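Chemist: Have a look at this fold, sequence not included:
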């Protein structure tokens, strides 16, 4: 009798999983080809022969990248389609997807810019990049707060409340102390206060983490609204005229084209956000603390067996997340504005979406926040040139991209295994 062949467990693990012809890369490639062809045909037909200019300096008449509107719309659409076709090789998926999305956007912009009224047929790249970073700053802080919590196994839906409490505390204490740095410390403590409540009720008393996050958002909204009406609204000069941080210029780097004026002639909050992304990324993936944090977020029982204090680590990381989010809230009141009721306006939930879109990593959260910031800034720009595209339509694009990400069309998204699951020490 012919012996039956056997497969060892190691061979089974090593064997590739057959996914058939229609892999994720090829499915997305088909969609990108369709989008590119649609852009070339539709945007190319709607664009005019007027030159579309992308200025490289703050001077509208300075150096610029220029292309015929119709030619640009068709050309970039075809490049996007070519990037989609190249995905059928099942190689370089992230790069080809990035090229395809960028070229699709450029095709759209060639139409919009060439169709703009005379004298407005240019896009000031410096202002676009500066606005993108400025609008992304609170999202970066909020998303990093989510990373710190959820990598530890605690769902942080309370980012909105942490940002709002940070903005309020920064404005109130900063005004009363007459010192912007004191206001910054107060903002950090305000965010930590919301995080402390989150930690106590979800870690100690095992309250549902999502429900608790929503309750804390409502608490922050009600508390800050009440104190705003009782204190700030009745005496703005005493309680709601906070000092503001100015811009800090970095020599040499500020002279880099486009990025220099936008990134290196900026404010403390942007610099701090970028530094925190780097620090948290290194700490999370290159240090003992990071290893323990990730182990607690994935398998707390195993971590506990190895001597990691699971509950203590979760307490510390949730409080640290509140500090980070509180500072992000201060970027509203200690940079540009005074405090107003519900001034965060849902940005905490957008930060939560950026966290998911960025796959629970600091660098991914940064890129997702910048994407959201760019969408907002693009809406502002198109409104300024009286575009026929409603700004409300543009505002929904980041959410659509998040849905696609969560659906797995641009990469599998998986939260830490123990995220949202309370841990009861045996």
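Modeler: Structure's in. What do you need? This one's a predicted model, so the numbers in the text were calculated from it and none came from an experiment.

Chemist: CA atoms for contacts and neighbours, from now on please.
Modeler: OK.

Chemist: hey, where'd the strands end up in this protein?
Modeler: For the chain, the strands defined by DSSP state E occupy 51-55, 64-68, 122-124, 247-249, 265-267.

Chemist: adding another structure so you can compare the two:
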């Protein structure tokens, strides 16, 4: 059978018309442009400012990798600041050119190129920030802090995926995190056992998820509005109890009950990645398990297939016997429990007492990570780690005395997140029936 010839209309680029006459889609140069912007920033912002310093050719940047006990110690090492930044900038420029050629040839930019560009730019930025400083750049500490700051974001993003893949918008992640933190602190204090607080946290989050499901599914209230209302409700309740019950008797109701650190034998001794990944509390290991299990269940199980069907085309799912609203209710409660578990990180997971508004907007950042990850557990994990890394990067740079103003350091994680969403992801498509109530 011959391929039908599609006529070329006015305005169709000649390059987009192959020999068989079929018109191809428009080429998107979003990724090469993003690389080019990073290259320009590195050239003008990093190399340009360094080269104007007096005695810059003799300045070095020192990096440190030691962090606790390891199999062997990697000594601190120094690199020539200006030369290193120039080499890494040239690498980013070359990657931008290669990405342009790949995109122009209608091929997908490989994942390894994203990794190379990201590492090169981050290393160039760290080298620039530490140039001529007496302080060292603590590489392992930077990564460990980034993972810690990412934990509630990852749990929140997983919660959003479970709910929104089922067709329910979960704006209440912020409230679920906060209520989970509150329940974990109170129960752990009363029982003087942090692991009981870890059990109470997902129950508290599930309660908020149950309210969301009740109003959104049964009464078909606008899901964004009810999510905002639940956030306000939880904030008001926790603030009230914090100012009265918890403040009156902190030792009984709001004492610090930290989870212990669990070291994985052998793995925790690996330099750099060992202390970061395998010297953590049980909550972090539960986070690893949650991401892996959800990734497998969502795309390799009957539950996942039915969940995605409910979120994409509930009417078709109903015709084959899937109980749409029942599944939405239970998945929303499950999502709330996952977010509540993430809230425990703020209290028992960090060894802190409960504080007013201590979730600090992490629920909304988790939503951004979910969208940046395209409603995929692995993608959301990477997005949350990106935000956590950028936030801890600002903290580390402030400690070593970075030339960047403190206001810019505070803005850094949000700027990087916006840049990543606009430059690397662009337009994304949510589940087709997300936020749409279903009536049988």
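Modeler: Okay, I see it. Since this is a predicted model, take the numbers as computed values, not measurements.

Chemist: For residue 362 of the first structure, which of the strands of the first structure is the nearest?
Modeler: strand 265-267 (20.5 Å; C-alpha to C-alpha).

Chemist: List the contacts of the residue most central in space within the second structure.
Modeler: By C-alpha atoms, centre = their mean, the second structure has its centre lying nearest to residue 384, at 0.9 Å. Counting by C-alpha atoms under 8 Å, 6 or more residues apart in numbering, residue 384 of the second structure makes contact with 150, 153-154, 157, 366, 369.

Chemist: out of the residues you listed, who has the most neighbours?
Modeler: Greatest neighbour count in the contacts of residue 384 of the second structure, by other C-alpha atoms under 10 Å, goes to residue 157: 37 neighbours.

Chemist: what does that one align to in the first structure?
Modeler: Aligned counterpart of residue 157 of the second structure in the first structure: residue 143 (TM-score structural alignment).

Chemist: Count the neighbours of the closest residue to residue 351 of the second structure other than its chain neighbours for me.
Modeler: Nearest residue to residue 351 of the second structure, sequence neighbours excluded (C-alpha to C-alpha, 6 or more residues apart in numbering): residue 258, at 3.8 Å. Counted with other C-alpha under 10 Å, the neighbours of residue 258 of the second structure add up to 21.

Chemist: which one in the second structure is aligned with residue 209 of the first structure?
Modeler: In the second structure, the residue matched to residue 209 of the first structure (TM-score structural alignment) is residue 223.

Chemist: Residue 172 is in contact with its match, correct?
Modeler: No - counting by C-alpha atoms under 8 Å, residue 172 is not a contact partner of residue 223 of the second structure; they are 9.4 Å apart.

Chemist: Tell me how far residue 29 of the first structure lies from residue 368 of the first structure.
Modeler: For residue 29 of the first structure, the distance to residue 368 of the first structure equals 21 Å [C-alpha to C-alpha, to the nearest Å].

Chemist: Report the contact partners of residue 317 of the second structure.
Modeler: By C-alpha under 8 Å, 6+ apart, the neighbours of residue 317 of the second structure are 306, 309-310, 323-324.

Chemist: so of these, which ones are in helices?
Modeler: 306, 309-310, 324 (DSSP state H).

Chemist: now, which of those sits nearest residue 249 of the second structure?
Modeler: Distances from residue 249 of the second structure to those, taken as C-alpha to C-alpha, are shortest for residue 324 (46.2 Å).

Chemist: Run a quick neighbour tally on that closest one.
Modeler: There are 25 residues near residue 324 of the second structure, going by other C-alpha under 10 Å.

Chemist: Which residue, neighbours along the chain excluded, lies closest to residue 150 of the second structure?
Modeler: Spatial nearest neighbour of residue 150 of the second structure, excluding adjacent residues (C-alpha to C-alpha, 6+ apart): residue 388 at 4.7 Å.

Chemist: Can you give me the neighbour number for residue 90 of the first structure?
Modeler: 12.

Chemist: so what's the closest residue to it other than its chain neighbours up against?
Modeler: Counting by C-alpha to C-alpha, 6+ apart, residue 90 of the first structure lies nearest to residue 25, which is 5.8 Å off, once chain neighbours are set aside. Counting by C-alpha under 8 Å, 6+ apart, residue 25 of the first structure touches 87-88, 90, 93.

Chemist: for residue 344 of the first structure, same thing?
Modeler: So residue 344 of the first structure contacts 160, 163-164, 329 (C-alpha under 8 Å, 6+ apart).

Chemist: can we see that at 6 Å?
Modeler: Contact analysis of residue 344 of the first structure by C-alpha atoms under 6 Å, 6 or more residues apart in numbering lists residue 164.

Chemist: Could you check how far the counterpart of it in the second structure is from residue 368 of the second structure?
Modeler: In the second structure, the residue matched to residue 344 of the first structure (TM-score structural alignment) is residue 359. Using C-alpha to C-alpha, we find residue 359 of the second structure at a distance of 15 Å from residue 368 of the second structure.

Chemist: before we move on, what about residue 69 of the second structure?
Modeler: Distance from residue 69 of the second structure to residue 368 of the second structure, by C-alpha to C-alpha: 36 Å.

Chemist: Just want to know which of those two has more residues nearby.
Modeler: Using other C-alpha under 10 Å as the criterion, residue 69 of the second structure and residue 368 rank with residue 368 on top: 22 against 13.

Chemist: Tell me the counterpart of the more buried one in the first structure.
Modeler: Matched by TM-score structural alignment, residue 368 of the second structure corresponds to residue 353 in the first structure.

Chemist: From residue 406 of the first structure, how far off is that match?
Modeler: As for residue 353 of the first structure, its distance to residue 406 of the first structure is 10 Å (criterion: C-alpha to C-alpha).

Chemist: Please tell me how far residue 167 of the second structure sits from residue 98 of the second structure.
Modeler: 40 Å.

Chemist: ditto for residue 392 of the second structure
Modeler: 31 Å.
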